[in-house]
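Student: Pasted the sequence and its predicted model underneath.
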Amino acid sequence: MKKIYYLSTCDTCKRILNDLKPLEGFDLQDIKTEPITPSQLHEMKAVAGSFESLFSKRARLYKERGLAQKNLTEEDFEKLILEHYTFLKRPVVLFNDQIFVGNSKAVVDAVKETIHP
């Protein structure tokens, strides 16, 4: 599978997608206009290992809701990601049986090396 979940209104996502070109064969899904489904999220979790690893603790809503002060469970992370796109750490790149989550330099470099060896 070659799929990228991203946010079209996010300048960082746009920059990363541009850096990853060419993206031949990749299915791109803008999570704002086409929300992720429970089955898609479970597919990501199966490769990533947990919902927490897919969860963005930098999201504005995370701070606004005071979620840092709560002891969130895997079920909570799943529910929150499905509730609002901002809780998904992005971009998420699925490439064959690998997953790359987030926008750190190390993750982006790993994606580049994997999809364009």
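Tutor: Sure thing, it's come through. Numbers count the residues shown, from 1 in each chain.

Student: from here on, contacts and neighbour counts on C-alpha atoms
Tutor: Noted.

Student: sec struct for residue 72, please.
Tutor: coil (DSSP: H, G, I helix; E, B strand; the rest coil).

Student: Next one: residue 95 from residue 110, what distance?
Tutor: Distance, residue 95 to residue 110, using Cα to Cα, to the nearest Å: 11 Å.

Student: let me fix that: residue 76
Tutor: On the measure of Cα to Cα, residue 76 and residue 110 end up 29 Å apart.

Student: Next: residue 88.
Tutor: Separation of residue 88 from residue 110 (Cα to Cα) stands at 19 Å.

Student: Included below, for side-by-side comparison, is a second structure:
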Amino acid sequence: MTKLYGIPNCDTVKKAKKWLTNENISYDFHDFKKQGLEQNKVESWLAQLDWQKLLNKRGLTWRQLDQQTKDAVNEQNVAKLLVAHPTLIKRPVVEHNDQVSVGFNDAQFTALFKD
């Protein structure tokens, strides 16, 4: 089963949902802003992804953090920060066949769902 994590009003999440629907790929959507995230889930993603790829430094949530928090973020504490502020996660995160992918573009999704 494919699981898509994100927030429903994110344009990139909308594109990913549309792509999955157009390709007739069923998925479950997890709104991590409303439903939250467990630390072990984020840690499982970080086992496959570089933490700097998962952390969204372009969004409003990042800009609103105090400078001390921004300066202190590292591989050891990023999971805790992402659980506390799920909108810091680059979207969407997709779990498919024991693989984790972050972000969206056609080529990336075509490769992920080639089976």
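Tutor: Looks like it came in fine. The structure displayed is predicted, hence computed values, not measured ones.

Student: first vs last residue of stretch 1-17 of the first structure, how far apart are they?
Tutor: Start-to-end, stretch 1-17 of the first structure (Cα to Cα) is 17 Å.

Student: Name the surrounding residues that touch it.
Tutor: Contact with stretch 1-17 of the first structure is made by 25-32, 90-97, 103, 108, as judged by Cα atoms under 8 Å, 6 or more residues apart in numbering.

Student: Spatially nearest residue to residue 90 of the second structure, not counting backbone neighbours?
Tutor: Residue nearest to residue 90 of the second structure in three dimensions, not counting chain neighbours: residue 56, with 4.7 Å by Cα to Cα, 6 or more residues apart in numbering.

Student: My error: substitute residue 39 of the second structure in the last question.
Tutor: Nearest to residue 39 of the second structure is residue 83, by Cα to Cα, 6+ apart, at 6.0 Å.

Student: on contacts alone, who are the packing partners of the helix or strand containing that neighbour?
Tutor: Using DSSP states H and E, residue 83 of the second structure maps to helix 78-84. The helices and strands touching helix 78-84 of the second structure, judged by 3 or more Cα pairs under 8 Å, 6 or more residues apart in numbering; DSSP states H and E, are helix 39-48.

Student: The helix it packs on vs the first structure - mean distance after superposition?
Tutor: Helix 39-48 of the second structure, aligned to the first structure and superposed, deviates on average by 1.4 Å (mean Cα distance after the TM-score superposition for the first structure).

Student: who touches the next helix or strand after that helix?
Tutor: Going down the chain from helix 39-48 of the second structure, the next helix or strand is helix 51-54, by DSSP H and E. The contact list for helix 51-54 of the second structure (Cα under 8 Å, 6+ apart) reads 46, 75, 78, 89, 90, 102.

Student: Need the buried ones from the contacts of stretch 1-17 of the first structure selected in PyMOL.
Tutor: This is how PyMOL selects the buried members of the contacts of stretch 1-17 of the first structure, with burial counted by 16 or more other Cα atoms under 10 Å:
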select buried, resi 29+30+31+90+91+92+93+94+95+103+108
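
Student: Out of the contacts of stretch 1-17 of the first structure, name the ones that lie in helices.
Tutor: Counting by DSSP state H, the part of the contacts of stretch 1-17 of the first structure found in helices is residue 108.

Student: that older thread, give me the number of neighbouring residues for the residue nearest to residue 90 of the second structure.
Tutor: 18 (other Cα atoms under 10 Å).

Student: In contact with it, which residues?
Tutor: Going by Cα under 8 Å, 6+ apart, residue 56 of the second structure touches 62, 88, 89, 90.

Student: related to what we said a few turns ago, check the mean deviation of the helix holding residue 83 of the second structure from the first structure.
Tutor: Mean for helix 78-84 of the second structure is 1.2 Å (mean Cα distance after the TM-score superposition for the first structure).
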